[in-house]
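In: How does the following fold in three dimensions:
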Amino acid sequence: MIFKLNRPKSSTEGFKKEIEMVPLLPLRDIVIFPHIMVPLFIGRERSIAALEHAMGQDSLILLCTQKDAKKDDPSENDIYRVGVLGNILQLLRLPDGTVKALIEGKKRAEIRHFLSNPNYFIVEVEEIVESYEHTTEVEALMRTNLVSFEQYIKLNKKIPQEVLQAINTLTDPGWLADNIASHLAIKIEEKQPLLEIVHPVKRLEKVLYVMQREIEVLQIEGRIKSRVKKQMEKTQKEYYLNEQIRAIQKEMGEKDDLRSEIQDLEKRIKRKRLSSEASTKMRHELKKLKLMSPMSAEATVVRNYIDWVLALPWYEKTKDKLDIVEAERILNEDHYGLEKPKERILEYLAVQSLVKKMKGPILCLVGPPGVGKTSLAKSVARALGRNFVRLSLGGVRDEAEIRGHRRTYIGALPGKIIQSLRKAKTNNPVFCLDEVDKMSTDFRGDPSAALLEVLDPEQNNAFNDHYLDMDYDLSEVMFITTANTLYSIPLPLQDRMEIIRIPGYTEVEKLNIAQLFLIPKQRQANGLTPENIEFSENAILNVIRQYTREAGVRNLEREIAGICRKVAREVAKEGLEHKVRVSSQTVSKYLGVPKFRFGRSEEKDEVGLTTGLAWTEFGGELLLTEVVILPGRGKLIITGKLGEVMQESAQAAMSYVRSRASDLGLPLDFYRRVDIHIHIPEGAIPKDGPSAGITLATTLVSALLKIPVHRDIAMTGEITLRGRVLPIGGLKEKIIAAHRGQIKTVLIPKDNEKDLKDIPPRILKAVEVIPVEHMDEVLLRALVLEKPETLFKPRPDADQMPSPAFLPAAAETPGDHEIHAH
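Out: Have a look, this model is predicted:
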């Protein structure tokens, strides 16, 4: 008889039948729902006995899940109270002793009591009967569960499509909930509460909630699997291609094993002596390299970086030769003259021999092309026993050329400083920075500013290259820079360097250089012996004077090489015994017509013609200055391709003459009646510089007073409006040019008297050098005067004197006084 209970026990609710006594089968890792057929494999003796008893009595058996699946002998408290009454359809004993049972769940039931039985569990149970009211809401809930279960099956590939077809035929919400719950891949702790919910609609709602959560989890898992699959496919593809590349390389005899390469890098890092910062960074970079794909772009960048750091000479250095006598011999053997640079190098050696460590000096050799600045740096390296490295800065306009590129850029490299040190293989080479005055600036930065750190003894012990991104010590390096001029080098950069000027060679020095160095070098280069060719001293002087015009000796070497080539042709034609003596008369036979006119003074004293002295990049030159007085209206005409400075000098000289007009016996308005034409010959050659003032003033006075100028006097100096003589540069070259032009006397500014110590004594003996302070002194010495004391004698009637050059006065018109420069 079925009876109703007003209050259900435990967590169940519904109708319960009368109590029955049935055997109990504890289950591990599975929850069985009603209306579900499940095959079970039973191995425990008590469970097999329970099955056999139920099978023999043709009765039902209660299927309850253990709370802990690991327990082989569960007690009453280890078993959930709600389970399923099942019907045993088939029982089969297997050879290994286990039993296979096919059981169909029938009804929910709840355990009331455990009865005593030593062989298996016997329990008193109450069957739970479900009831519900079928409404539209229940129908919607069922359809929602079916749609969600269909989506769940698509995501969980383990459930066959036939299950969905079978579930679609169910019309009972309880049966639907139980069937769906039995196929959900959830834990026992989540399935058991679903079994214990008696009300079909509530159970269906709970199943829908659990199923939606599982669908979301499966979707996330699907996305993760998809990403992992793509990455695996890419990795497998790269691995496959890499293996193919390795196989091809092995066939070709090449070895490119990343593991052996990393091991080799580890050994190199251990053997290499690095700074603490570099050592830490190398270990970090190697650790990153191990985690990278061998063919990735990043791995290549890291490998290159490690190679660069390990290739640098962090502590490798050469031992300095501190023998001053030997160093002096080497310097004299390689170069003639250049006393100041040699003296500075020997001073450095002397100090180095007395102290343990000295910061490398930074010398700047400034001089014209061809005077031996770069070759002197090589000789310094040879004298010190150091490695030599040279870097030309001509045309460099990118800061990264000095400081390097950051590693974020493709193809990044260290700067030229670090690259050159790698070539030098020591951290104390002689480093020649050539053409430091020829760097330029653009949007990529200012390389001269980047050099400030390199050439600062207080900072270059921690030079930071952008590529290395760590400090490198440059304090042991001996930097020697070269430049042709100083004005194009920024002042902050000049401040870092010790300037040593090499003004150029005198004629005598060029003669000795040709005899000691150039002729033997070119003779050997052209396959000649001393017996084949011989140069007379006059022949060399003839080449120097008429075929070259330079401060250095490059063109002189080219001309000597040209003579040697022509002689080599004669020797090849006449035989190895052929001998040629090159004299001053035969030079033109080999070199052709002279290229330059050898500067000489005038043959007689001339009015309005003065010999000035000029400095050029090729050495000193005689600069003849002419002035003529023409009828006119006060125009000052300047020709000869003069620069702005020389034009201003001409105007200053004119103003000085006008200010002394009355003292010189000129009418105060003399300039209004005449045109004055100042001309400097060789007009195609640009001329400029602040040293022609006194020459122009002397020429003007000579032309206006019709007084000749001494032909054997030359002069140099700038003039102020009051007639004071200002100092000039390039005195050595100018006096050498005067000596070459057979000038007997040279007038120089008083302030330049200190520079005479740089001039060879041999030249000072042949040329009389007279320092002057005022233009009046210049005129008294330069003009050919019978009574010098009468030159500046004031003349009260100067205004009534005839106009200069005995020219008639021109009609005055306002604005007629003009200056023309050509």
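
In: Please count neighbours and contacts with C-alpha atoms only from this point.
Out: Fine.

In: Excluding chain neighbours, give the residue nearest to residue 697 in space.
Out: residue 653 (4.7 Å; Cα to Cα, 6 or more residues apart in numbering).

In: thought that neighbour was touching residue 701?
Out: No: using Cα atoms under 8 Å, residue 653 is not in contact with residue 701, being 9.5 Å away.

In: Tell me how many other residues surround residue 174.
Out: Applying other Cα atoms under 10 Å, we find 22 residues neighbouring residue 174.

In: Grab the longest helix from the chain for me.
Out: In the chain, with assignment by DSSP state H, the single longest helix is helix 200-251.

In: I'd like to know which elements the helix or strand just after that helix is packed against.
Out: Using DSSP states H and E, the next helix or strand after helix 200-251 towards the C-terminus is helix 258-271. Judged by 3 or more Cα pairs under 8 Å, 6 or more residues apart in numbering; DSSP states H and E, the packing partners of helix 258-271 are helix 276-290.

In: by how many degrees do the helix it packs on and helix 258-271 diverge?
Out: Here the directions of helix 276-290 and helix 258-271 differ by 170 degrees (axes from the mean of the first three to the mean of the last three Cα atoms, to 10 degrees).

In: Need the nearest residue in space to residue 218, chain neighbours excluded.
Out: Leaving aside its sequence neighbours, residue 218 sits nearest to residue 155 (Cα to Cα, 6+ apart; 6.3 Å).

In: Please provide the structure for the following sequence as well, for comparison with the first:
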Amino acid sequence: MSSIEKRVLPLLPLRGILVFPFMVIHLDVGREKSVQAIEEAMIKDRVIFLATQKEAQTDDPGEDDIYNVGTVAEVKQLLKLPGGTIRVLVEGIARAKINQYIDHEPYFSVEVDQYSEEYEKNSQVEALMRNLISQFEQYVKLSKKIPPETVVTVVNIEEPGRLADIVASHLALRIEDKQSILEAVDIAKRLEKLCGIVSRELEIVELERKINVRVRKQMEKTQKEYYLREQIKAIQKELGEKDDRMAEGEELRDKIAKAKLPREVEEKALKELDRLEKMPPMAAEAAVVRNYLDWLLALPWAKGTRDRLDINMAETILNEDHYGLEIVKERILEYLAIRKLAKKMKGPILCFVGPPGVGKTSLGRSIARALERKFVRISLGGVRDEAEIRGHRRTYVGAMPGRIIQGMKTAGSKNPVFLLDEIDKMSMDFRGDPSSALLEVLDPEQNNSFSDHYIEAPYDLSNVMFITTANIQHNIPRPLLDRMEIINISGYTEEEKVQIALRHLLPKQVKEHGLNNNMVHISENTIRRVIREYTRESGVRNLERNIASLCRKAAKQIVAGKAKKVKVTVQNLEQFLGKPKYRFGIAEKEDQVGVATGLAWTEVGGDTLAIEVTTYKGNGKLTLTGKLGDVMKESAQASYSYVRSRAAELGIKHDVFEKYDIHVHVPEGAIPKDGPSAGITMAVALASALTNRRVRHDVAMTGEITLRGRVLPIGGVKEKVLAAHRAGVKTVILPMDNRKDIEEIPNNVQKQLELVLVDHMDEVLKVALREAKFSPETAQVEPPPAVAYSNVVEVEGGSELPNENNLS
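Out: Coordinates of the predicted model:
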């Protein structure tokens, strides 16, 4: 039973601590209200009421922020510290509960009900006391945070309420648990609640002990190894031996631990390190193992860069670095959009196919810049050995990883943009087939576990964005081609070259030659003339070389003091670059008999191809010259057979083929030529020579011919049309089946050319040949009437021939 006494006392709110009755403790008091409460208690009877705040962070607590049940305490000592803080020694006297707050200023003054404990021992209380003492002894024994002497003190306490309060004050409990014990006025309930709390704490302490034992065992093993190594070091030091190898081993062990290697690779590295430490210092294999470990640690197993998935920024960067190439840019932006929506995506394998100098390699660098990825490039031109890709086995002398792993080390990131240049120029010999080794690299289903012969551990290449480049698509091995997305980069129009020169090439060369815009000026018209008369290419490499030549000559004049600013104009261009190398304009200056302009595709883009045919008295022999390949010879034979089969319709006398020899020649005979594209061109030249009708000089054509005169589709339409445009041709004849390829031709080129789509050789002759000229040995045909032309014309078999006055 408990009796109640009402008292009015100053209140001291406590933060993060709770005081039980019979508990002696030091308190540091700094808040102004708390200091005032202490001073008021000292003036009166040294008695103060201690209650704990619900939240320790509250600096200025109100009534709702303080627990209602607290402890009446006596201030035993008071010491003023520097800074206005007071340190007091207090002793708990009894529990009390706040009835009401009397004053809030200058300190809290409260009316409390003070409980004085009167107890009667019974069997229940006695049992609870014994249980509590037993649990407390066990707790002290396990936790080892409380001095053993405390147990002796606790065992000798006879009052059950005091026993509960003393035990609770020694336990490291939460404030909420301590408060619940303080609020338990009934002694039996207090003991029962405390027994439950101590039982819970015992379980936690037991679990902590088990964890500590487990950790200690691991630590003991580590410490044992550490002590043994230290002993070895001490022995070596006493013997005067160097311990560099031990230090090296420790350094490598630390690096392996910090490298975040995959589990399989880490186990392999530690195994190799153990082998290294057991080897004699002068063993030849020690250097091999050390080099292997260096490679394992140098590779970016887990380190990567975060992609910049800002499509607008990427588009800006691509436009800054490259003019045109819209299809390529669109594909890159699509990739970025997918990466933003799908976080886990395998890197695409893009293959840029196009002639030299169109920006394939620099485009890869721009992609890396747009994505904020590392960029690494390797050239596969002339690679013959499979080990160049997969590496050598470590048993070989001088073994090294392959170029793929070397590139990953250079990048220092697991997700770089990796450019494989000149993939069409690989070859194979007795050392293996590197293109087959590349299958594992470029196959998205396999490259997540790429195996290098040197590393001997799977390496994940699935995050790498591979880009390959090639000049010719048909030279790429078919299995490789199947795993890549082909993006054709055909070449640039004249206007695109002008813009590229003004935006990129000219500023770059001016800067590299130590000049600035105040020293040299090259006009747009000058650039245009350089393109027309000093270069003939699909890309811009020769254009850049000519601009560099202009900058060099300008720099020479400035350094020699001949001029402060050099202006290169259309009029003085020849003083810098010499006479023009190419004739810009139409392929031929005038209509000629037996000379037709064809269009050819080459590794460096499209080009015009003049085909000449002449006849002379003989016995009907057909001669082919110009270093023609088998396909081109077959086209010539098919053209000859077609013209001969149509002799009557064309007005050619049959005895011409017995009385005259025919010579077909393709100029620049030292250059090998092959392909089906010149079939209709040869037929036109043959028909012109045998009918003595002139071929239009402003017409170029491409297409394969059959014996019956059908015109079959060909490839490289865009490159060929651009070549015709460069040569100044006005009309281009294309096979009807190549209609779909017209979309690839730039609009500004289409507007300047007349594209004629034909399905039969008769239609080609109607467009390409002029009016007839009469000759006793050759044909006699009537001159054809005129037909109107639009930008793209489809010529049908019954249509009439155009008159030269109506041609654009």
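
In: Just the TM-score for the two chains, thanks.
Out: The TM-score (TM-score structural alignment, normalised by the length of the second structure) is 0.65; 546 aligned residues with a Cα RMSD of 2.4 Å.

In: follow-up on the earlier one: is it correct that the residue nearest to residue 218 of the first structure is in contact with residue 219?
Out: Yes: between residue 155 of the first structure and residue 219 there is a contact under Cα under 8 Å: 7.2 Å.

In: Tell me which of these two has more neighbours.
Out: Ranked by neighbour count (other Cα under 10 Å), residue 155 of the first structure and residue 219 place residue 155 first, with 18 against 15.

In: The more buried one maps to what in the second structure?
Out: Using TM-score structural alignment as the criterion, residue 155 of the first structure maps onto no position in the second structure.

In: quick one on the thing from earlier: how much space between the residue nearest to residue 218 of the first structure and residue 190 of the first structure?
Out: In this view, residue 155 of the first structure and residue 190 of the first structure are 20 Å apart by Cα to Cα, to the nearest Å.

In: ditto for residue 250 of the first structure
Out: With Cα to Cα as the criterion, residue 250 of the first structure and residue 190 of the first structure are 58 Å apart.

In: cool, and residue 505 of the first structure?
Out: For residue 505 of the first structure, the distance to residue 190 of the first structure - Cα to Cα - is 103 Å.

In: quick one on the thing from earlier: list the contacts for the residue nearest to residue 218 of the first structure?
Out: Contact partners of residue 155 of the first structure, counting by Cα atoms under 8 Å, 6 or more residues apart in numbering, are 215, 218, 219, 222.

In: out of the residues you listed, which are buried?
Out: Among those, those classed as buried by 16 or more other Cα atoms under 10 Å are 215, 218.

In: Kindly indicate which of the contacts of residue 155 of the first structure lies nearest residue 308 of the first structure.
Out: Of all those, residue 222 has the smallest distance to residue 308 of the first structure: 45.6 Å, by Cα to Cα.

In: Map the closest one onto the second structure.
Out: Aligned counterpart of residue 222 of the first structure in the second structure: none (TM-score structural alignment).

In: Excluding chain neighbours, give the residue nearest to residue 222 of the first structure in space.
Out: residue 155 (7.8 Å).

In: burial count for the aligned partner of residue 656 of the first structure in the second structure?
Out: Superposed on the second structure with TM-score structural alignment, residue 656 of the first structure falls opposite residue 642. Using other Cα under 10 Å, the number of residues around residue 642 of the second structure comes to 21.

In: Report the spatially closest residue to residue 642 of the second structure, excluding sequence-adjacent ones.
Out: residue 707 (5.3 Å).
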